[in-house]
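A.B. asks: Quick one, fold the following:
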Amino acid sequence: MNTIYKAEILNFETILALPDYWGNQKYKDLLGVMEYGDISEISDAELKDMCYMSITENEPEEAARLILGYVFNERLNAGQIDNLSNEMREEKMWEEYAEIGYHEDFFNTGQILFDAFNGKFPLPEAVKFEVKITSDKLKELLIDNEITEAAIIRLLAQGMPEHTLINRLFTEQLSSESFEEAENIIWQMDTEIQSDNIVLVTVISSKYFFLDLKYTESFEGKTHNDSEIVEED
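C.D. replies: Below is the predicted model of the structure:
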């Protein structure tokens, strides 16, 4: 925990959709949910447009209800879905819902509703950024050549102001040996080892948590893995 790591934010951008979530199979599934009928003659090139058209044949709240039911399957009950389908017209549930583990799927739901209804739902914004981490003890941090979500968040938090959301909400987890929420805060992550001392990490997450990194270039800090991960290694 005493090792100092140098972190450099190489790229930072806002994205409006998560890579590889909505695709042809999911469009086919949604057409079934919307009771479109026979889809056998719809070409792959037409699937997205036909899916969006089918979505907008419903009132916005009803479309939200149907898509929430598909995305969340049985994780939300009918009453919750009914309430959320109304709230999503005005609220960014991928930021405001109490269960952080649901944020990514609320984002995916909000993204297709925003696109299909041409902005009648809140604009979904996520962030994608690259972090170069340098240390002569880098191998001690990596688990199976990957950096963990807990370790990267603990490091990134030191590159943001003390009052930033992660530092306020997760004060204990940042300094302790357990950060269970970390895997839900980070939506997608890729670790690319460039040398024994350098790793490039690409992160996709909510703007809600990491917008302040946009104004950060480089910093130094300490970090560590959760204790149970270290024990398994």
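
A.B. asks: Only C-alpha atoms from now on, for both contacts and neighbour counts.
C.D. replies: Noted.

A.B. asks: Could I get the full set of strands for the protein?
C.D. replies: Applying DSSP state E to the chain gives strands spanning 5-15, 126-134, 186-193, 198-206, 218-221.

A.B. asks: The ones you listed into TSV, with extra columns for mean neighbour count?
C.D. replies: Listed next are these as TSV, based on neighbours: other C-alpha atoms under 10 Å:
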stretch	mean neighbour count
strand 5-15	17
strand 126-134	21
strand 186-193	17
strand 198-206	21
strand 218-221	16
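
A.B. asks: Quick one: closest of the ones you listed to F179.
C.D. replies: If you check each of these against F179 by C-alpha to C-alpha, strand 186-193 wins as the nearest, at 12.0 Å.

A.B. asks: one more to put side by side:
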Amino acid sequence: MKYAIKIHKILTVDTLPDAWSEKDFKELLDRFDFPNAESTDLNELKELLFMAISDFEPDEAARIVLDYKLSSDLTPGQIDQLSHEMLLDKISEEYPEIHLHQALYNVNQLLFKAYNGKFPNTKATIVDFEIKPLANAPATITKEITVKCFAKNLVKNNVALRLFGHQLNAEEEFEEANDILWELCQTENGHRFITSEYWMEKDEFLAETFEATIQFYQEES
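C.D. replies: Prediction:
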């Protein structure tokens, strides 16, 4: 299957849009002993939350935010361990369960800003692009198609190429593509995806315009 791709813009960001809602901030304020916040302004609620967080030790604050965000995915023991580890390491890049990376990124960056840099700074990559199916390639653009196409346009030492070579070469199923790309959506001018800088860094892209031939895994009968 062959596709033609044109990259319009690549951004490196330290906060994702809409990562936290009014409901999130008010629930967290309550957990940080600042209940009944009446504002509906997100920036004001965030500033109130940062003030409330400052009364807590960083690892304790991390435990509270992790519990709010990931209690359905992690045990209390795992949350306690991560609350200490994320002060030292980029857990949102290193945690083995990559389907949790986006949530861990959002937690990390909230705490990074609340504590003025006591937590490691992690970043995300946002790419706006056009993709055109050639010949009989599927017209519906999936995360797997997007990752496989962009893998053809990355430097050889890219971490995704090193970790998922068999999947990218269609030797195995590539379910991990759904977690490598945090979001994939259509825009007025094409498509946009969001991923961790860990998987695709701005300087790792080779060309603005390229063609990619990809294959899909087929289980042997």
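
A.B. asks: circling back to that earlier point, now render the strands of the first structure as a markdown table, adding distance to I81 of the first structure.
C.D. replies: Formatted as a markdown table, these follow (distance: least, C-alpha to C-alpha, whole Å):
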| stretch | distance to I81 of the first structure |
| --- | --- |
| strand 5-15 | 26 |
| strand 126-134 | 23 |
| strand 186-193 | 22 |
| strand 198-206 | 22 |
| strand 218-221 | 42 |
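
A.B. asks: Relative to E149 of the first structure, which of those strands is closest?
C.D. replies: Of all these, strand 186-193 sits nearest to E149 of the first structure, with 6.5 Å by C-alpha to C-alpha.

A.B. asks: what's the mean deviation for the closest one versus the second structure?
C.D. replies: Following the fit onto the second structure, the mean deviation recorded for strand 186-193 of the first structure is 2.4 Å by mean C-alpha distance after the TM-score superposition for the first structure.

A.B. asks: counting contacts, what elements does that strand pack onto?
C.D. replies: Strand 186-193 of the first structure sits against strand 198-206, with contacts defined as 3 or more C-alpha pairs under 8 Å, 6 or more residues apart in numbering; DSSP states H and E.

A.B. asks: so the strand it packs on versus strand 186-193, what angle?
C.D. replies: Relative orientation of strand 198-206 of the first structure versus strand 186-193 (axes from the mean of the first three to the mean of the last three C-alpha atoms, to 10 degrees): 170 degrees.

A.B. asks: so strand 198-206 of the first structure versus strand 126-134, what angle?
C.D. replies: Using the same axes, to 10 degrees: strand 198-206 of the first structure against strand 126-134 is 160 degrees.

A.B. asks: Just the helices from the second structure, written as ranges.
C.D. replies: Secondary structure of the second structure (DSSP state H): helices at 22-31, 42-53, 58-70, 76-85, 91-94, 101-114, 143-151, 159-163, 165-168, 177-180.

A.B. asks: So which other helices or strands are in contact with the last one?
C.D. replies: Yep, that's helix 177-180 of the second structure we're talking about. Helix 177-180 of the second structure packs on helix 143-151, going by 3+ C-alpha pairs under 8 Å, 6+ apart.

A.B. asks: Could you dump the helices of the second structure into TSV with distance to E211 of the second structure and mean neighbour count added?
C.D. replies: Shown next, in TSV, are the helices of the second structure (distance: least, C-alpha to C-alpha, whole Å; neighbours: other C-alpha atoms under 10 Å):
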stretch	distance to E211 of the second structure	mean neighbour count
helix 22-31	42	18
helix 42-53	42	18
helix 58-70	39	20
helix 76-85	41	16
helix 91-94	29	19
helix 101-114	29	21
helix 143-151	8	20
helix 159-163	18	15
helix 165-168	16	18
helix 177-180	19	19
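
A.B. asks: can I get those helices in CSV with distance to Y3 of the second structure?
C.D. replies: Formatted as CSV, those follow (distance: least, C-alpha to C-alpha, whole Å):
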stretch, distance to Y3 of the second structure
helix 22-31, 40
helix 42-53, 40
helix 58-70, 37
helix 76-85, 41
helix 91-94, 29
helix 101-114, 28
helix 143-151, 7
helix 159-163, 19
helix 165-168, 15
helix 177-180, 17
